[in-house]
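Visitor: coords please:
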Amino acid sequence: MKTQINTLKKLLFVALSSAVIYSCKDENWEPVNNYDAEIGTGENTNFDAITDTYADVSGLPYINMWGYRNVHDPSVIKVGDTYYMYSTDVAFGVSVKPGIQVRKSKDLINWTFEGWVFDGLPKKGVEYITQNGGTPDNSLWAPYIMEVNGEYRLYYSLASNKGRLSVTGLATSSSPMGPWVEKDIVVTSKDDNSIGTNAIDPTVLVADGRHIMYYGSSWDGIYKLELDPATGLAKNAGDRGTRIVQRGMTGGMRNGNLEGPEIIYNAEQKKYYLFLAYDWLQTKYNVRVARSDSPDGPFLDYNGANVNNNIDSAPMIIAPYQFKGHSGWQGVSHPGVFKGENNQYYIAHQGRPGVNSFYMDLHVRELYWMQDGWPVASPERYAAVTQKEIKSADLAGTYEQIVLGYNVVPGYGNEQTSPDFQLSSETILSPNGTINNDPNNTWSFNAPYLTLSWGNGAFKDILYVKYGRDWENKVSSTILFTGLNQFGTAIWAKKIK
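Guide: Here you go, the predicted model:
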């Protein structure tokens, strides 16, 4: 079953081949019109122009209109007052040129398409694959961007037609806009029985002078690999590192895909957080988190279990969901976690609308750290909503609430055909402090945390409260909450009246 993963992905990541040049801008663009003017900027943003589907502007003639569209596997870095995003080569319904897509933004809402890192496939990655009997894909996957002493390092993934015959390579530049120079291959994998994982999906952590890459996918989980800080390449040539994460199994089959790691260190929490992508990217794709006191692990889940011991970890902080009046969002993973203004963390990922899972929209959400040190994600996309004091009286009202439950469906694309949408239900926070007018269920508020107590205190949800946009109902500002119950299950809600 695992040998089908790259083949299935290729059906989603179609690209055109072209000669290798190293640049960010494509001087042959023929803009159709200025879509950015339609969306606007800052306080003048026209959110209604940000649509779920975009068939009429998905092709190459409309690249200046892509913005948040055709985004998969985003990696974001903030340089000065600008955010730069690099992502996989994809487009809805059409072939696209390979090279890693580049976008930038001032506000995390309005994005302009800036071109490609490469004008084609990197030469050294192609050579490795062809020398090992494979044909490289005409697309690059899952880049990771970082800055080291004024040098921008961009790691990329190149897969092939042969299972896990893949490479992760490195390109460098003195500017986030390029031009980029291909340095070398960082780590490789072969389509054989050798120990290791698929050499895709890199992320890099700098800790105590060390540079450590975390990468991989289902074949043998997620690995960590020591890099040379001076070059950004493997410290020891040919090294593939050691495994740190592996998923559980049911009936002799893996419970689903495992890929797309993202590692950060939160200095306030004094812990390392490893975000992971679970399940099939077009349907059940979801985000899990593990944490450790050391960059070397062990990384533990919500229940204190080592995520390298063939388990499915918790908490799951983002998963396919559906609020009323909307087709829902599936495929909501491959997280890119980064810091913005005022030490605010964000998580970027793709979102595929329930009406058609081949569209890929950029979602950016705020992350909050709860009192127990676990991160949670906003139930709605970031919209720069003005914040004001929230009092207990403001919380009384009717909410749409989603409990991010989960059903195990072992397998990959052939088995996980359903997104397993988690549906919203109505919850009322009454002014008298009860939930749904039941005296056995009560709520209390100690800003910014809301506590929902169920069954006379037998169960409790601790939730972070903030204003945000209701995207489904096109309401510019409403109260949102997000958090975890005592079992590590994520709870989302938005106030609707």
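Visitor: only C-alpha atoms for contact and neighbour calcs from this point on.
Guide: Noted.
Visitor: neighbours of Q246, how many?
Guide: The burial metric for Q246, expressed as a neighbour count using other CA atoms under 10 Å, is 25.
Visitor: so what's it up against?
Guide: Residues in contact with Q246, defined by CA atoms under 8 Å, 6 or more residues apart in numbering, are 218, 220-222, 258, 307-311.
Visitor: please generate a structure for the following sequence too, so the two can be compared:
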Amino acid sequence: MTLTEPAAAVADAALEVTAGWGARHAHDPTAVRDDDGTYWLFSTDASGAGPLPRAGVQVRRSEDLVAWTFHGWALDGVPADAAAWTGAGGLWAPDVVRVPDAVAVPDDGRWRMYYSASSFGSRTSAIGLATAPHPAGPWTDRGLVVTSRHDVDGPNAIDANAVVDADGRHWLVYGSFFGGIHALGIDPATGFVLGSGGRPRPGPGLLLARRPHAVEAAVEGAFALPRPGGGYALLTSFDSLFGTYHLRVVAGPSVTGPYADVRGRSATDVAADPVGSTVLAGHRLAGGRGWLAPGHASVLTEPLPGGSSRQLLVHHVRDADDPTQHEVQVRRLVWTAGGWPLVSPQPWAGPGREQDDEAAWPATVAELAGTWEVVTFARGDAFTASASRVVGAEGPPGAVALGRGRFAWDGSVGGGGRPVEAVAFPAWDGVRERATLACAALDTGTGVVTVGTLVEPAAAVEPAP
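Guide: Predicted coordinates for the structure are as follows:
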């Protein structure tokens, strides 16, 4: 679209305000990589510094996923249909995806952005669709895809996640608080709900996850991703946006579920709440900043030379000392031998500091020996300080190496329980500014996740004669 002179002047003034933001004020982020290797970040129209200079989905770019440059806005404010339906002053939680090459779409429709329009505490909401030939734009609004009304029971039409499953079927996973998380089938050619004729659909679709009204049904920001070996993991955010917000995971055989946690509890069973393992929650590492309320995550999957790939969790987090201030963080996402996703305790440090070759990740239990700084997410709604833990050359009780950084050892309750599944991998210690190892472990008996950073490696121990 071409801006009028007054609109262009507003845009220029807004860019001047945001020029130094970098990673700050990025909420509900999603990242993609273009064909040239540049990363593009899209996020909610929100600022911890006060009123926004304008609306239309914030866009940033980066060469390394560490340093971000504010690029502008995807759209010229809130599209007319979204504004008329919701009265929203800004757009939330964009999900940006590249349409697979196998799907015939116009050149300006290869990239899709599903944006949300609403207001706090209301489910008079809408998910809209915009398309572009490139993540940098230009973006063209195509209209509303899913709508909801506050006085009608059902899911809140925000927080879209577009997914293409292993059979080539397209889905829109969505929902926030109120009626839970649902999924609708999407027409690959148009990006609209199947059978809708390109018109807004009121939902609800298939129920994937929900929480009881006693906790305000506080589940949102869903993201479905394929598991190694088949099936899907569903990441969702629980609880209060400014304090106890945290990230949990369940898994199921397909995008549409049914989803359950590692203990077998159903994601739709409100009596079992809270369901899922906490993979990231508020915490503070010794000597570092406190990170509060991490969540509303997406996952960037990108190919690597040799045919492998890496996955990175992209999420927002708040400053524990000033919860109004938020920013984007990126962390490595790894999979246990049993197919559960876990994330690094250390934010992503970029090329030259991270090691992607899993063949070079720890291969023996002895490599885990030393003093670790650990954080255990026993309760996702708690802010947790780190603790110190010493690991000997023999590792935890019953520890065995499974290859490519994967390990397992006895369960936590007196040993002999269901195993702990762990992944150890090279990382960059952002507090001490040095290369080290990180580890993330899931107790499959309790569902408790512990993450750690090796702070004092032990010298190699010779085996006893």
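Visitor: before we move on, back to that, out of the contacts of Q246 of structure 1, who's nearest A493 of structure 1?
Guide: Out of these, the one with the shortest distance to A493 of structure 1 is L258. That distance is 27.6 Å, counting by CA to CA.
Visitor: show me what that closest one aligns to in structure 2.
Guide: With TM-score structural alignment as the criterion, the equivalent of L258 of structure 1 in structure 2 is V219.
Visitor: out of the contacts of Q246 of structure 1, which is most surrounded?
Guide: For those, the largest number of neighbours (other CA under 10 Å) sits with I222, at 30 neighbours.
Visitor: which ones are touching the equivalent of that residue over in structure 2?
Guide: With TM-score structural alignment as the matching criterion, the partner of I222 of structure 1 in structure 2 is I181. Neighbouring residues of I181 of structure 2 by CA under 8 Å, 6+ apart: 155, 173-175, 207-210, 219-220, 222.
Visitor: still contacting in structure 1, which of those residues?
Guide: Contacts retained in structure 1 from the contacts of I181 of structure 2 (both residues aligned by TM-score structural alignment, their matches' CA atoms under 8 Å), given in the numbering of the listed structure: 155, 173-175, 207-209, 219-220, 222.
Visitor: among the contacts of Q246 of structure 1, name the ones in helices.
Guide: Under the assignment DSSP state H, the contacts of Q246 of structure 1 contribute nothing to helices.
Visitor: skipping adjacent residues, who's closest to the match of I222 of structure 1 in space?
Guide: Nearest non-adjacent residue to I181 of structure 2, counting by CA to CA, 6 or more residues apart in numbering: G175, 4.6 Å away.
Visitor: next one: that neighbour from A224 of structure 2, what distance?
Guide: 13 Å (CA to CA, to the nearest Å).
Visitor: what's the answer for A218 of structure 2, then?
Guide: From A218 of structure 2 to A224 of structure 2 the distance is 18 Å (CA to CA).
Visitor: the counterpart of R379 of structure 2 in structure 1: what's it in contact with?
Guide: Structural alignment (TM-score structural alignment) places R379 of structure 2 against Y406 in structure 1. Taking CA under 8 Å, 6+ apart as the criterion, Y406 of structure 1 is in contact with D420.
Visitor: using the three-state scheme, assign Y406 of structure 1.
Guide: What DSSP: H, G, I helix; E, B strand; the rest coil gives for Y406 of structure 1 is coil.
Visitor: helix or strand: which one has the aligned residue in structure 1 for V330 of structure 2?
Guide: Matched to structure 1 by TM-score structural alignment, V330 of structure 2 sits across from V364. With secondary structure defined by DSSP states H and E, V364 of structure 1 is part of strand 361-369.
Visitor: so L292 of structure 2 touches P323, yeah?
Guide: Yes - A contact is recorded between L292 of structure 2 and P323 when judged using CA atoms under 8 Å, the distance being 7.1 Å.
Visitor: who touches both of these two?
Guide: The contact sets of L292 of structure 2 and P323 overlap at 242-243 (CA under 8 Å, 6+ apart).
Visitor: between the two, who's got more neighbours?
Guide: Neighbours of L292 of structure 2 and P323, each counted by other CA under 10 Å, are more numerous for L292; the result is 28 against 16.
Visitor: now that one, what's its secondary structure?
Guide: Each residue gets one of three states, and L292 of structure 2 gets strand by three-state DSSP.
Visitor: how close does the counterpart of K235 of structure 1 in structure 2 get to L184 of structure 2?
Guide: Per TM-score structural alignment, the equivalent position to K235 of structure 1 in structure 2 is L194. In this structure, L194 of structure 2 and L184 of structure 2 are separated by 8 Å, where distance is defined by CA to CA.
Visitor: more neighbours: which of these two?
Guide: Using other CA under 10 Å, the more surrounded residue of L194 of structure 2 and L184 is L184, with 22 against 16.
Visitor: much appreciated, bye for now.
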